[in-house]
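Visitor: Below are the sequence and a predicted model; questions follow.
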Amino acid sequence: MTPTPQSPAYASLAGALAALAGAATIIVLFGWHVVPPDSQHWILSGMIGPDPVQYWLGWNFFREAPWSWPPGLNPRYGMELASSIFYADSIPLLAFLFKAIQPLWEVPQYWGIWLLACGALQAWLGWRLVGLATSDPIARLAGALLFVIQPMMLNRLGGHFALGAHWLLLWGLLLALTPGGRWRVPGWALLVLAASLIHSYLLPMVLAFWTADLWRRRGVGWRLPLEMALVPAAGLAGLWAAGFFVLDTGFAGTRERFGEMQMDLLAPINATVWGWLLPTLPDTGHVEVNGSYVGLGALILSGFALFVRPVRRHWPLMVVLGLMLAFAITHRPSFAGHQVTLFPLPERLVEMASALRASERFYWPMAYALMVAGAVGLVRLAGPPLAGLIMAALVVVQVVDLQPGFRRLASYFPPDAPQMAAQLQHPFWLAAAGQYTAIRAVPAANQGPYWEPIAVFAAQRRMVTDAVYLARSDEAAKERLRADVLARLAEGRPEPGTLYVLRDADSLAAARAGQRAGRDALFFLDGIHVLAPDWGDTR
């Protein structure tokens, strides 16, 4: 029997084709060289900043550590400052998987595999979502491509790998738009668990979709308390396993506060560095201003949402989307870069919201919902066959518009980019790696001077270090460590097997004051002051 568009066999084949198209798009845009797990030069090139190096370090220290409880603890990366694989932004879901199978397959980096998976899942779920409007294969495949070929996701995959998991948002949107079933509660629990093991920014968005769906299905009887317990518990379990709760303080970070990285009201139509068919408009200038443009083709598709009449059962979803949009705009809205504070917020509330300080990202759910509504509106207006051709044309418009963005992506991880040159090149370092098992950076800091070459050197030589870059860190622990190490150095009590990199005048003065004649050596190598305890005994 020949498969038809309504048959399960046809649906499976078409869905697989959409997923392959999504993965192929990632390969075209980023290159095959990022995929092999042994290919690490593109991560360690440092061409787009320290974040990919941070992810690589988190994983490479984590895989050397024994399993712990909770399993996400990462004591080798940070020593007293260490937290967990969660705060290294190394995608705990994959870190757990590849650490578990490490006896069978050692994976130096899994982010290339992750990029492929994000492209495939984004396309497949986009295909499912367009399928709510039509079974036309051209429309569904074209719609799937529009969900992949757009800057909101690609901008994240170009460096903030975990945040590229926009398929979590599409999964949540799909569950919120479709009728219930017996697998619905396990589906939500699995989605929330996955989000908690990928990135904390995406988790509240997923939970918002679940809240809307729960509101829509109010009156589900005895299942309601079970679902209200199970789904949040899945998220808490994932956060606990990944090591989210190991910090007592520092969740808000030390950078921009809530209301300083908000969405400009023109951001959805501001092409910025991504498109060339629409102009670049004034903006607030913060680092997230590239994150809300979806491309001209996707914008045109979203415009067809005007032809969709709101359905009563979707009002909870619309309310939740509106609240997330309000959070993205914040109490300090901006128009073409001009900010105004509508009303003050209590300092305690600002502090709490600052844990999600890059609030512009909360526009993503609305943008995806508008694309789905646009597909529905287009199909209702033009009919399935013509709607499919129009959506295919919109893919062409999208590709043409985003040429500047594609060139930008190609510059992130070029195949010929050299691995970051070792900054610790003096022969001393290799000799020291044979004598010392730990290397400290004094004073302790999160992303302090020389953190990157020290941490990379330690990872490659299987040493432990407190030279770290973490998404969040415990400020109190940092201050305690600073005082303790400075006192040790000044009193001539260095820790056995520990090398010290001295990053300021106070630490250098303390090392000189406590230097033990004939035992400890002070060097100035590669532009860095170093204290090598007991170096004199062995040289």
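Guide: Great, that's in hand.
Visitor: From now on I want contacts and neighbour counts done on CA atoms only, so please keep to that.
Guide: Will do.
Visitor: so who does V53 touch?
Guide: 43-44, 46, 452 (C-alpha atoms under 8 Å, 6 or more residues apart in numbering).
Visitor: List just the nearest of those to P204.
Guide: Closest approach to P204 among the contacts of V53 (C-alpha to C-alpha): I43, at 28.6 Å.
Visitor: tell me the helices in the stretch 351-500 of the chain, going along the chain?
Guide: Using DSSP state H, counting those that start in this stretch, the helices of the stretch 351-500 of the chain run over 364-382, 384-401, 403-412, 427-433, 451-460, 475-490.
Visitor: typo on my end, it should be the stretch 151-300 of the chain
Guide: In the stretch 151-300 of the chain, the helices defined using DSSP H, counting those that start in this stretch lie at 151-157, 167-177, 184-196, 202-216, 223-242, 296-303.
Visitor: counting contacts, what elements does the second one pack onto?
Guide: Identification of packing neighbours for helix 167-177 by 3 or more C-alpha pairs under 8 Å, 6 or more residues apart in numbering; DSSP states H and E yields helix 111-130, helix 184-196, helix 202-216, helix 364-382.
Visitor: put this beside the first:
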Amino acid sequence: MTKTKAFLQKHRWSLTGALLGALVFLVLYGVRVLDPVCVDWILNNPSPDPSQHYLGWVFYRRSGWHLPYLGANYSAIYPYRTSILYTDSIPLLAVVCKLLGGVLPACFQYLGLWGLFCYAMQGGLAQALIARIGGVRPQDTAKNWASVLGAGVLVLFPALNIRMFAHTALAANWLVLLALWVWLCAEQSENRPSTGKLCLWWGVLGLLCAGIHLYYLPMVGMVLVAACVQRGLEKRGPAAVVLPIVSFCAVALAELFVLGAFAANFAGYSNGYLSGADLANLFVPGLGASWEQEVYAGLGTTAAVVLALAGLLVQRKKAAEFFRRHTNIVVAAVVLLILDAVASMGNTVTFGGRTLFTVPIPQVLMDFWAMFSSCARLAWLAGMLLAVAACGLVLRFWNGAAAAVLLAVCAAAQGFGLRTELTKRYTTYHDAAYYEDTTQLTDPAWEQLAASGQFSHLAFASFDFEHDDFWDLVAFAADHGWTSNSFYMGHMDGNLAAVTLAGEMNTLAPDTLYAFIDEDELARNDYALHYYRLDGILLGSVEPIHGLTEEPAVDIPAHTMALQKSSVINGTADADTVTLNEGGELLTEAWMLFPGSYRVTLTGSGFDHSYIYARHGLINQETYKMEVNFTGIAPDEMVFEFSTGEPLYYWRTAVHALDDTPIVVTVIKVEKIG
């Protein structure tokens, strides 16, 4: 009891910052997300990512242990081996919860509690860092309250709030703050830690990064390099400089091996490009070329930086003395910011919305770098470092009362700048309907299928995890202990998955229920299966299914492509119509077509001023333009036919505008004619 009281007394201000973070979380998300048996809110998210994170854990939980790969998952893409690492299911938590599986409820999620933990850690570590930089002593109550207010800037950091329950593992911004704390607080303490203790701390950080999300490995690794630069400047010896890096890398690599990162099928695919950050975007919102490249650090961060600079100018002598005493740390911090800038920009340097130049780099380096292809995320490190440093300097160079007011203003500004996102989350997570079961699989026959014992595997005819019915079917399989042959994985070789799934249809198994989603129905007569339809979904089985009415053999109707999923250049698109202007181009969604003969009909207007063709080809490989035979040519309708003796992967139809005559496309339908 005495030790607990002493701990609470010593860390009371950091715990207050953690409490602030927890309160913000509860205000935004409420308490229902904390219920470990409540999962519908995860599956109801309009983004498929939360479903991937949760269902990846469910499949992993029901997959057997296969040493030495504790993180191996044999149920998500059966019968192949994947890893819990690639479903972004927070691997460390998944492994621990799987070990405790016998005492956990059958339906269990840890994402809600993880979210609360992330916000609390963000607030507690931010307070500790701000107080340290601000030179605040534990007994200085006013300044400590000011540091808690400053922690609000980090609790409302955009990357944390936007990624939470979207890319949930990526919401672990506190890992960066923890690395900064080890460097700026623990390593700078009066009792300077030994090299052995440094190795232990950074080894633990390597363990956490590899076990939570891989993108934190380079971010935390760069903080470690900065800490080593400082030790080198202080001439603390080669061991103090090199061994912590060795510890960090060795622990991370060992954990990745145990998690099965290097032994997973379909993993290791690189998309071959870098989505870099526009560094001006740290202070100017909206400059990110995409949602993934938006790295805005928030209005409150910008305000804190401006106020910190003003304080430094007003108290120039005091500032000069401060930086003189901390020269080595300042130099290391500059090195850190430069490293982060290079890593996060990619090889195409963009600033203020303009591309300045592109640096040609060897393919070997590109292949390695592209493992972190969304490298703009790495700029979160710079944003958080600037936020905590600026808030700390405001605390140090403004008097106590003024600093408290200014940091409160910064926190309020941070929330104001993020008000649209915060309001959206509050509205969503406080809506009772968000916690209701909204699965499309409502026919009682689904439960009969599960209880019959006839099936233990679900197999999709093709690889299409973006379809509306996909996640409902996968959730059904996971909930009932079945395996699935298709799942979405991070860093996944989609080409290999597409080819593999198509090949599996050559050998049909009686314990497998086959799902033909949308365009896959075009191939139904190619396979000797008994067909059934539940909730509009075509299902196939090698053996008859007792109690279900078999769907009679019929001519396969044409299937219509979803125009809103098309890629459109110089034009507009909605659910019903695509309009192309001069220089316009339409490229339809990608379909998988099995061998056979097909007819494609395009309806609209202006086709006599267009160029139309079909193409197919695996991602980032050669695209093949197809030989097609036009059987109908008119301004309002174009019809072409083609045949294929092999599966066509990522098949698309393209329409190009040849002049300034508008082209309108209202329907594109595909039918199998042989």
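Guide: Done, it's in. The structure presented is a predicted model; accordingly, all values stated were derived computationally and were not measured.
Visitor: where does the TM-score land?
Guide: Once superposed, chain against chain, the TM-score is 0.86 (TM-score structural alignment, normalised by the length of structure 1); 508 aligned residues with a C-alpha RMSD of 2.7 Å.
Visitor: Kindly reformat the helices of the stretch 151-300 of structure 1 as JSON lines containing distance to G434 of structure 1.
Guide: Formatted as JSON lines, the helices of the stretch 151-300 of structure 1 follow (distance: least, C-alpha to C-alpha, whole Å):
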{"stretch": "helix 151-157", "distance to G434 of structure 1": "38"}
{"stretch": "helix 167-177", "distance to G434 of structure 1": "45"}
{"stretch": "helix 184-196", "distance to G434 of structure 1": "39"}
{"stretch": "helix 202-216", "distance to G434 of structure 1": "43"}
{"stretch": "helix 223-242", "distance to G434 of structure 1": "32"}
{"stretch": "helix 296-303", "distance to G434 of structure 1": "56"}
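Visitor: want to throw these into JSON lines with distance to P333 of structure 1 and mean neighbour count?
Guide: Converted to JSON lines, the helices of the stretch 151-300 of structure 1 look like this (distance: least, C-alpha to C-alpha, whole Å; neighbours: other C-alpha atoms under 10 Å):
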{"stretch": "helix 151-157", "distance to P333 of structure 1": "20", "mean neighbour count": "23"}
{"stretch": "helix 167-177", "distance to P333 of structure 1": "24", "mean neighbour count": "23"}
{"stretch": "helix 184-196", "distance to P333 of structure 1": "28", "mean neighbour count": "21"}
{"stretch": "helix 202-216", "distance to P333 of structure 1": "20", "mean neighbour count": "21"}
{"stretch": "helix 223-242", "distance to P333 of structure 1": "31", "mean neighbour count": "18"}
{"stretch": "helix 296-303", "distance to P333 of structure 1": "22", "mean neighbour count": "22"}
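Visitor: Out of the ones you listed, which is closest to E288 of structure 1?
Guide: helix 151-157 (9.7 Å).
Visitor: Where does that closest one end up in structure 2?
Guide: Alignment of helix 151-157 of structure 1 against structure 2: residues 158-164, by TM-score structural alignment.
Visitor: Show me which of the helices of the stretch 351-500 of structure 1 has the highest average neighbour count.
Guide: Each of those was scored by mean neighbour count; the highest is helix 364-382, a mean of 23, by mean count of other C-alpha atoms under 10 Å.
Visitor: Report the mean deviation for that helix after fitting onto structure 2.
Guide: By mean C-alpha distance after the TM-score superposition for structure 1, the fitted helix 364-382 of structure 1 averages 2.0 Å away from its aligned residues in structure 2.
Visitor: by contact count, what packs against that helix?
Guide: Judged by 3+ C-alpha pairs under 8 Å, 6+ apart, helix 364-382 of structure 1 is in contact with helix 111-130, helix 167-177, helix 296-303, helix 315-329.
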